[in-house]
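Colleague: kindly generate the corresponding structure for this input.
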Amino acid sequence: MASDLKNLSVFSTDELPDISHRRFAILVSEWNTEVTEALFEGAYQTLLQHGAKAENIIRGNVPGSYELSLGSQWLAQRADIDAVIALGCVIQGETKHNDYINHAVAQGLTNVSLKTGKPVIFGVLTPNDQQQAIDRAGGKHGNKGDEAAITAVKMLGLQEQVYSKF
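Modeller: So this is what the prediction gives:
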């Protein structure tokens, strides 16, 4: 669903798991800092709001969105990390670089998640321009960081359900 039709900060919080004992890594791209810092703040505050402890949230930085895959792998391989939230922003611009980067990052994060068996969340904005990015990083369309954090929480809840029934 296009984010102009849905607010990224509005989601169901029914039956969220207890995350007070869970450890999260939030990995932030330094490219488009104005946007990625807003995404980080959204993710961090959403985790706290839903029961995560500040000491159980670690932050890492990578130079750009392309590096999110390897950084996420390093973090997800840590035994003390339950979920990784990868945050970035690749603006369309005048060339097709965004097509290559976004595809590579999406595939890379999927591979890390499948390889480690841990939620690795794609919190990367792929807007056409700077204003669309701002609108999705705490602006009129909400914050993709909020959505990424709640996705991590819900995936951990599903993991608990799946493994408690077998």
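Colleague: from now on I want contacts and neighbour counts done on CA atoms only, so please keep to that.
Modeller: Will do.
Colleague: strands along the chain, start to end?
Modeller: 24-29, 57-62, 83-89, 120-125, 137-139, 142-143 (DSSP state E).
Colleague: need the helices for this protein, in chain order.
Modeller: All helices of the chain, identified by DSSP state H, fall at 33-49, 68-76, 97-116, 130-135, 144-164.
Colleague: as TSV, those with mean neighbour count and distance to residue 3 would be great.
Modeller: Listed next are the helices of the chain as TSV, based on neighbours: other CA atoms under 10 Å; distance: least, CA to CA, whole Å:
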stretch	mean neighbour count	distance to residue 3
helix 33-49	20	15
helix 68-76	21	22
helix 97-116	16	17
helix 130-135	18	10
helix 144-164	20	9
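Colleague: for the comparison step, fold the sequence that follows:
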Amino acid sequence: MASNEKNLSEYSSTNIKPIGERKFAIVVSEWNEEITEALYHGAYSTLIQHGASKQNIIRKNVPGSFELTLGAQWMAQDNSIDAVICIGCVIQGETKHFDFICDAVAHGITNVSLKYNKPIIFGVLTPNTKKQALDRSGGKYGNKGDEAAITAIKMLGF
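Modeller: Next up is the predicted model:
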């Protein structure tokens, strides 16, 4: 379902289990910082709202979305980390760079998740414009960071 048909901050409360003892890593891309900071705050507050303790949420920054995969792998290697949330934003430009980055990040995050058998969440926006990114990072379509955190919580309750 397209986000213009659903608010990213709305979710079903089914499969939400207690997460007080769970440990989360949030890997945040510094590229498009205005967007990724808003996404991070959405993910962080959603984890706190659902019972995660502040000391069990670790933030690590990487330069760009391409680096999210390796950052996620480094965090996933830590056996004390239960789930990793990857936060990024790649805005369509005039070249094929967008396609290569988005494809690499999606495949990379999937591969890390399968390699470490733990939730590695794709909280990466891939909009056509900055306005679309703002609309999905706390604007009129909600916050993809909220959705990413809820996805991590639900996968831990699977």
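Colleague: sorry, back to before: save the helices of the first structure as a markdown table, and put in distance to residue 88 of the first structure too.
Modeller: A markdown table is the format used below for these (distance: least, CA to CA, whole Å):
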| stretch | distance to residue 88 of the first structure |
| --- | --- |
| helix 33-49 | 6 |
| helix 68-76 | 8 |
| helix 97-116 | 10 |
| helix 130-135 | 10 |
| helix 144-164 | 10 |
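Colleague: of these, which is nearest residue 22 of the first structure?
Modeller: Set against residue 22 of the first structure and scored by CA to CA, the helices of the first structure come closest in helix 144-164, at 8.9 Å.
Colleague: and for the closest one, what's in contact with it?
Modeller: 8-11, 16-17, 19, 38-47, 82-85, 87, 119-125, 136-138 (CA atoms under 8 Å, 6 or more residues apart in numbering).
Colleague: got it, and stretch 122-134 of the second structure?
Modeller: 35, 65, 85-93, 102, 106, 109, 136, 144-145, 147-148.
Colleague: is it correct that residue 77 of the second structure is in contact with residue 117?
Modeller: No - in this structure residue 77 of the second structure lies outside contact range of residue 117 using CA atoms under 8 Å: 10.5 Å.
Colleague: just to revisit the earlier point, so which of the helices of the first structure is nearest residue 59 of the first structure?
Modeller: Closest approach to residue 59 of the first structure among the helices of the first structure is made by helix 33-49 (8.9 Å; CA to CA).
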